[in-house]
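Colleague: got a predicted model here, sequence first, then my questions.
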Amino acid sequence: PGATLANTSGQYATLVSVDSTNVNANIKGSLPTVDKKVQVNGNGADTADAKIGDTLTFTLTSTIPDMSAYDTYTFNFKDTLSKGLTYGDITSVTVEGVDAPLVKDTDYTVTTTTAAAGNTLLTVGMTDFKNKQQTNAGKKITVTYTATLNENAVVGGAGNVNSATIQYSNDPSSTGTGESEPDKVRVFTYGFTVDKYTGDNYNDAATRLAGAEFTLTAKGDTSAIKFVQVNAGSATEDAVYRVAKAGETAGTTTTITTPANGKVVFQGLKNGEYTLTETKAPAGYNKLASAIGVKVNGSNDGTDTTNATVNITYNNDNNDTTYDQTASNGVIPVQNKSGAILPGTGGMGTIAFTVIGVLVIALGVAWTLKRKNA
């Protein structure tokens, strides 16, 4: 048995074992557990959504056990961060009802190691725990730390699963330890695909267009999101761009370009509304008259074996409130129509041609009237 949690009534469940003629009554109390949460809008949750580069705050909460039967007591928070999360720092370790937070390297130590699979193993070990915390038995103890969603994050699917346990002393007569059941949280990030085509019908046989350039901006922001090209794409492969991490500069771009197969994948987005703007049309085609509004809405049931449900909706006029079309399998078809592009006009296309035509006609009429009046 491990140390029990403090019980204000002084009553614990008892487990009686009968051995021959001897009867042993063993006190059996609750063993240490851990509750892991990710902070969402100031509240703890089992799931969260984020874009690559976002920093998230996690909390690990347990209850200080009754250690009176022990001379010394091991009590460690052990956390496994998925490959898609980069550990940041411990922001606080606090005990319920105690004003002053615990002090690193005095009250606790922090160690991190990287596993072969790329996971980060974080251990927050309590120092001289019985002597310092026995008087606080029964109170909550909470570790708060930060981590950043990185380029290795799983997009959609079952999310980025992270688990925590408590390692604790489980035998007053030895240095043996036990470990609690893990408690897990999941962090999700999402994406969608743009399929650039021309023609009256959108189907597999439609002609795909290379060389269309786009920017993506979160609604309400003035600067386009920075991306890193993961795959340039080809006639048979989609181009893939992921959101750049905070502070990442090498190889980043705000311009997303369609490859020969016309398909480009945007990865690493959180739930929300976005503006997709075509900044340059393929040669010989007219640029879209307006931006496209895109809404990303992913949800999940909090289990680590169930894939997220991701609903991508959009409109063709960047309407702020109405997204009246659903992207099948997360794919948004974007049509370009061919048009007359005058050399040297900077891509003004049919508009420039029409203006020049009107001017020529006007000059011709003026010249005819002048001759008649002469």
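Modeller: Structure received. These numbers were taken from a predicted model, which means no experiment stands behind them.

Colleague: rest of the way, CA atoms for contacts and neighbours
Modeller: Will do.

Colleague: from the contact counts, what lies against the one helix or strand residue 163 maps to?
Modeller: Per DSSP states H and E, residue 163 falls inside strand 160-169. On a contact count with 3 or more C-alpha pairs under 8 Å, 6 or more residues apart in numbering; DSSP states H and E, strand 160-169 meets strand 35-40, strand 75-81, strand 177-179, strand 183-188.

Colleague: what about versus this one:
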Amino acid sequence: MITTKKMTALVAAVASTLSGMALANSAYAAADTNTANDITISSQNGNDSTVAGRTFTAYKIASYSNARFDGEGNAAKVTGYNLNSTVDDAKLRSAIITAITDADGNVKDAYKNVANVVAGQGGVKTLTFKNEDANLSAIQFIAKHFYGNADDVYTNNHANNADTRKFADALRTAGLTSFATVTAGANDASASFNLGDDDLGLYLIVETSHGAANGETISRAMVIGSVFKNGDAYVNTIAGQGDGATDVTVGTIKLKSAKVTVDKEVVGNDQLIGLGSVRTFQIDTNVPNYKNDYQDWTNPVFKVHDNPSDNLTVSAKGDYTDVSNLKVQANTGADGAYEDVAADAYTVSADTTTDDANDFIVSLNSPADFSGKKVRVKYDATVNSVVTGTTVNNTNIEFSNDPYDASSVDTKPSDDEKLYQADFDLSKVAFKNNTVQLDGAQFTVTKNGTDTPVRWKESEDKSYYYEAKDSTETGLTNTVTLNTASLKKGTAFRGLAFDSDDATTYTFTETKAPEGYILGGEPLTFTVKLTPKFGSDGELTGVDYSVNAGKFAKFLDASAISLDAAKPTAGTLNTVGENATGTVYSASATAENTDDLKDMPKTGADVMTYIAVSVAFATVGAALAVVARRRMKAGK
């Protein structure tokens, strides 16, 4: 019911022109002047409900007469008009009684000051209006209390949504004849009823077919007036009446439907993952206003389906009675703050509709109790494997979307959160002949300038190592072995630089050369630096890899990355896009071994070894020369 200063002005206008009806309300969107005499339903702005795919039926409930204008042509404003009901008055009054009374037949508080309902003989109810509405006809009362406007989004500013729906249902049940039905196309942003000049008036519009699931509820019922005819022009503005009243736009109205959305994210920065990494996932969604907008909606359902990839562990027991650090919250606190909901307000269960053992469902036991509220689900997941091309956690919402069909549910609202890992592949080949692949090279790896070797877990097929988060875990090694020839590929180091906002530098030092090749007095040493990059929202946007091989540059081919630590990769290497299938950043390098000591960088030890070998060769040569000279003398 209208209680604002603007509606006080409207009541005054109605009282002063008993046979007319003038409407005033809050600010309106600009009218669509291209629709001529049509009534247009448009989609809501932004990420709100859409008209696409919906079917609407219009019922004419009143026609205009004696319209008065201020101004010329379509620039004029309507200053007064008469409403002439096109529906039997008894049907109108019966529908009004249904809308404004509660389950016990009593007039609701919102209407007690303007209407009386009295049960007469045989239970027949009589409706009368009083006080400021005493002189209104039934159709005028409807126009005043159930009228929608051009740009209100989730409510009819001049009516309670549930009351409008009950009024509409009662009229339709009474046998109201429809004017027309329209269906919006799959990509349409609006739907229009094509009115002729004789069809202008007040209409009840009801969505009669919800169409394909689109993440939205069925539209609320709407009461809207068409444009007015002013000579050859069409006028879509009713002048506001009284102080503070604003003009009313007619002929167009925004769709009145609740849209369910879902957003899933990791709490904090979206750091790279490694084996044993723990991430807190947060799911934010909203519950339709089942209780207030649709009071006759019984037993709606609202479920949050969670589908983590198989390398994420969410329940130690697997029966989902212990989802790790699970919290279900609603914005029921002061100023919309989130608060934990009671444990008996929801149920957690395995999702038997999928093949994945770690999928689960959080179901609200009584969704109507959360009508119009935002709901948040939070829990922890642990990475149990980094041997995968994709780590992703998907969520979709299942909710009731049609009060007339208890079996009608929508499962379209969905979102996923990807977790990214960084890998590095290292191969071993012969110096200056990379077609000769080598086995048996061994390295130790330290991290961020420390002397403590990284502890690695080796795969059974010896094709990859992953860094252990828990260095005390059994079965770990400080030494990694490259078997490029046997594997026919490089050895992968998986899940690097995990759980960090900052750059991580790994130092690889060769400790054993392949058989037949030289380790050297100062073994091959190089660094690999991984720098995660984050957006302003904390989302990972890429990973920079850079390599510094120093004096060993000629023994390391990392041309796909960078051999100059001062000039890391420009931009991001192998950026994984938002819609990409995989979630692994990777880079590769090839280390080379020589069997010729002269190829090695000349450290002190290497120089002395080279001199010793040279002296030995020189001594042998001198001895041979002496022998040769003696033989020559003997021959003489």
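Modeller: Cool, got the structure. All values reported here derive from a predicted model rather than from experimental measurement.

Colleague: still on that earlier bit, turn the helices and strands packed on strand 160-169 of structure 1 into a markdown table, columns for distance to residue 218 of structure 1 and mean neighbour count.
Modeller: Compiled in a markdown table, those are given as follows (distance: least, C-alpha to C-alpha, whole Å; neighbours: other C-alpha atoms under 10 Å):
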| stretch | distance to residue 218 of structure 1 | mean neighbour count |
| --- | --- | --- |
| strand 35-40 | 19 | 21 |
| strand 75-81 | 28 | 22 |
| strand 177-179 | 43 | 17 |
| strand 183-188 | 18 | 23 |
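
Colleague: mind checking which of those strands is nearest residue 249 of structure 1?
Modeller: In terms of C-alpha to C-alpha, the element of these nearest to residue 249 of structure 1 is strand 183-188, at 23.9 Å.

Colleague: hang on, the earlier thing: matching residues in structure 2 for the strand holding residue 163 of structure 1?
Modeller: Alignment of strand 160-169 of structure 1 against structure 2: residues 391-400, by TM-score structural alignment.

Colleague: gap between that stretch and the chain center?
Modeller: 10 Å (C-alpha atoms, centre = their mean, to the nearest Å).

Colleague: cool, and stretch 283-299 of structure 1?
Modeller: Offset of stretch 283-299 of structure 1 from its chain centre (C-alpha atoms, centre = their mean): 23 Å.

Colleague: check which residues of that stretch are buried.
Modeller: Across stretch 283-299 of structure 1, burial judged by 16 or more other C-alpha atoms under 10 Å covers 285-288, 291-299.

Colleague: Throw those into a markdown table and include distance to residue 348 of structure 1 and secondary structure, thanks.
Modeller: Formatted as a markdown table, the buried residues of stretch 283-299 of structure 1 follow (distance: C-alpha to C-alpha, whole Å; DSSP: H, G, I helix; E, B strand; the rest coil):
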| residue | distance to residue 348 of structure 1 | secondary structure |
| --- | --- | --- |
| 285 | 11 | strand |
| 286 | 9 | coil |
| 287 | 9 | coil |
| 288 | 12 | coil |
| 291 | 17 | coil |
| 292 | 20 | strand |
| 293 | 24 | strand |
| 294 | 26 | strand |
| 295 | 30 | strand |
| 296 | 33 | strand |
| 297 | 36 | strand |
| 298 | 39 | strand |
| 299 | 43 | strand |
